[in-house]
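Novice: Build me a structure from this.
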Amino acid sequence: MAEVLVLAGPGKARATCALLTLARRIGTPAVVLGGSPDQASTATLGRFGATTIYAVTAPEVDEHPVAARVEMLVHLARRRPSPAAILIASGRDGLEIAGRVAVRLDSGILSDVTGVTAGRDGPVAVQSVHGGAYLVESSVVRGVPILAVRTEHVAVTPAPATPAINPIRVPFPDRVRAVRLLARGRTRPRELSTAAVIVAGGRGVGSRAGFELVRQLAAALDGVPAGSHAAAELGWCPPEMQVDQVGTIVHPSLYLTLGISGSLRHRAGMRGAGTIVAIDSDVSAPIFQLSDLGAVGDVHRVVPELLAEIERRRAQPMIGTTDDSEA
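Specialist: Next comes the predicted model:
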């Protein structure tokens, strides 16, 4: 079977294992890794079916992560025989890498992929479209299929293998080194697309200062803060925190909204959440039609009470615990 290249994302072990799970269905999984694999990561990748780990160690991998990974995939894809497909985890960086690789290889690209099977003429991808309203099957008809996968939809299953580590040298062109990382030193926000708990704020929080309630509640729940398109357009949160069909589409276990009315575009970005809790002052807000639990009220009064309750419960001793001296 032909190789299927799987791009390993830094700090995204679960997403990489999901890609390996899909890759096994259409070919022989081979991981493309920036850096040298340690014993633990090699064992994890092997547990989910990686037969080869292409390790690229170079300064460009860390200094220019997106551009370097584009070059890594293009370099490997141009070798003979060509891979059966290239699988990349969706997300802001993943979609950029997938698009640039597709252009460089003159190949077709499929995004919002949630599943894949082997077809007679190549991989057949299942795509989620219109905010999950439909599932369609699609195939790439030219070049190496590039699949941007929404890994949160993939059930990860092991298939143990013993991967061979293959260090490779990629001739990075000057255009990669010419990129300057203006954001170096800044803290990268936690990945929205894979967060288990998300607290999102909208126009109803009232101001940039009011949006601080979103961050406080997210921190209290060990979650990730997010915002609606209105909050992003008003400058209350950065664009990378925007949840909707043109921003980040999320599927957390818990999605809690503060002052978000629930426009169609926002609901398309979060309707796959396990449990949806909404707080808004408008009893007729569309978000309540989708929520599992709703509270009608001013977020500036409800959220402080909620934060106090969380703090109170955390201060209570756990039921069933005993003092070590009495054990």
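Novice: use CA for all of it now, contacts and neighbours both
Specialist: Will do.
Novice: and His156, what is it in contact with?
Specialist: No His there; residue 156 is Val. Contact analysis of Val156 by Cα atoms under 8 Å, 6 or more residues apart in numbering lists 14, 17-18, 21.
Novice: Out of those, flag the one nearest to Ala159.
Specialist: Ranking these by separation from Ala159, with Cα to Cα as the measure, puts Thr21 on top at 8.2 Å.
Novice: Work out for me the element Pro123 sits within.
Specialist: Taking DSSP states H and E as the criterion, Pro123 maps to strand 122-129.
Novice: So which residues make contact with that strand?
Specialist: 26, 84-85, 110-118, 134-140, 145, 147.
Novice: Next secondary structure after it?
Specialist: Toward the C-terminal end, the helix or strand that comes next after strand 122-129 (DSSP H and E) is strand 134-138.
Novice: And the helices in the stretch 201-327 of the chain?
Specialist: Under the criterion DSSP state H, counting those that start in this stretch, helices of the stretch 201-327 of the chain are mapped to 212-220, 229-233, 264-270, 287-290, 299-315.
Novice: Another for comparison:
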Amino acid sequence: MSILVIAEHDNSSLKSATLNVVAAAQQIGGDVTVLVAGADCGAAAEQASQVVGVNKVVVADNAVYANQLAENVSVLVAELGKDYTHILAPSTSNGKNALPRAAALLDVAQISDIITVESADTFKRPIYAGNVVATVQSTDAIKVITVRGTAFDPAAAEGGSATVETVANATDAGTSKFVSEELAKSDRPELTSAGIVISGGRGMQNGENFELLYTVADKLGAAVGASRAAVDAGFVPNDMQVGQTGKIVAPDLYVAVGISGAIQHLAGMKDSKVIVAINKDEDAPIFQVADYGLVADLFDALPELSAAL
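Specialist: The predicted model follows:
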């Protein structure tokens, strides 16, 4: 068996999600090749070659892949993927955008968001917001799969010695173009890779009150998230959303503040190792999954927590 892993990167460095996908690929078995598609992405390719378990790194370094537009990357993946039995990508915005297109071009089904590898053709994936786990078996010659990173421990980032090969493939699909991007800058850890996450919900009442969370987060070295209710209310940007339609996180410590615990939110954080809930409603569903619960007004509890830290 041969497995092609689509690397998640920013042209200069490899994203941690790639390490989780490599770990999933190792469980499937076979030779693992990592595809790094970008522009001036040599540094990311070099990092990929150091990942333990990777046999080869394929680099597509061309301006058409500079912003990793799904329309262009999917064509590349379909072209290279014909020689592999499995194609894997992280279940991130990029992965979920490009891989279904590649699967369509290859005329095979996609298996989304796997959390367990049962065998080379059988996988488990959550459905119904994680309330049911489906076992899916594929008879396609090429298995196209997105991987939920939080379900797999990452492969070691250093210690490998994969060969690096350059491919000349460069196709501009011509159906989209990159215009601009506005990136939110923060000194806090990235939400999906942070060891500690503190999230606020509708109970925060407004965006200004999130400053209470930021103060605690900075003392803990934590990332800050939010429920969909808080995002929909305009309290914070949607890139902070944790949940079924947001980001999936599984930190060592998750602190839910003013979050009732809707099933869609739980789907995005219930795999956290320790869950702490602060809510003045003692019947809030969040307490059913919390390891520690504090029934209190968050506007009293957060300042006290901050002072104690």
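Novice: Mind checking the TM-score on these two?
Specialist: The TM-score (TM-score structural alignment, normalised by the length of the second structure) is 0.85; 300 aligned residues with a Cα RMSD of 2.7 Å.
Novice: Mind checking which of the contacts of Val156 of the first structure are in strands?
Specialist: In strands, judged by DSSP state E, none of these are found.
Novice: Could you export those residues as TSV, including neighbour count and distance to His229 of the first structure?
Specialist: Compiled in TSV, the contacts of Val156 of the first structure are given as follows (neighbours: other Cα atoms under 10 Å; distance: Cα to Cα, whole Å):
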residue	neighbour count	distance to His229 of the first structure
Arg14	17	28
Cys17	26	32
Ala18	23	29
Thr21	24	34
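Novice: Filter those residues down to just the ones in helices.
Specialist: Restricting the contacts of Val156 of the first structure to those inside helices, with DSSP state H as the criterion, leaves 14, 17-18, 21.
Novice: Pick the one among these closest to Met241 of the first structure.
Specialist: Proximity of these to Met241 of the first structure, judged by Cα to Cα, is greatest for Arg14, which lies at 21.2 Å.
Novice: which residue in the first structure lines up with Gly203 of the second structure?
Specialist: When the structures are aligned by TM-score structural alignment, the residue of the first structure matched to Gly203 of the second structure is Gly204.
Novice: if I look at Thr92 of the second structure, how far off is Gly130 of the second structure?
Specialist: 17 Å (Cα to Cα, to the nearest Å).
Novice: who has more neighbours, these two?
Specialist: When Thr92 of the second structure and Gly130 are compared on other Cα atoms under 10 Å, the one with more neighbours turns out to be Thr92, at 19 against 16.
Novice: hang on, the earlier thing: take the ones in helices among the contacts of Val156 of the first structure and write them to CSV, including distance to Ser261 of the first structure.
Specialist: As requested, those are arranged in CSV below (distance: Cα to Cα, whole Å):
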residue, distance to Ser261 of the first structure
Arg14, 33
Cys17, 36
Ala18, 34
Thr21, 38
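Novice: Pull the most distant pair out of those.
Specialist: Longest distance between any two of these is 10.6 Å, between Arg14 and Thr21; criterion Cα to Cα.
Novice: Can you tell me the SS state at the residue most central in space within the first structure?
Specialist: Here the mean C-alpha position of the first structure is nearest to the C-alpha of Ser193 (Cα atoms, centre = their mean), at a distance of 3.5 Å. In the three-state summary, Ser193 of the first structure is assigned as coil, counting by DSSP: H, G, I helix; E, B strand; the rest coil.
Novice: Many thanks, have a good one.
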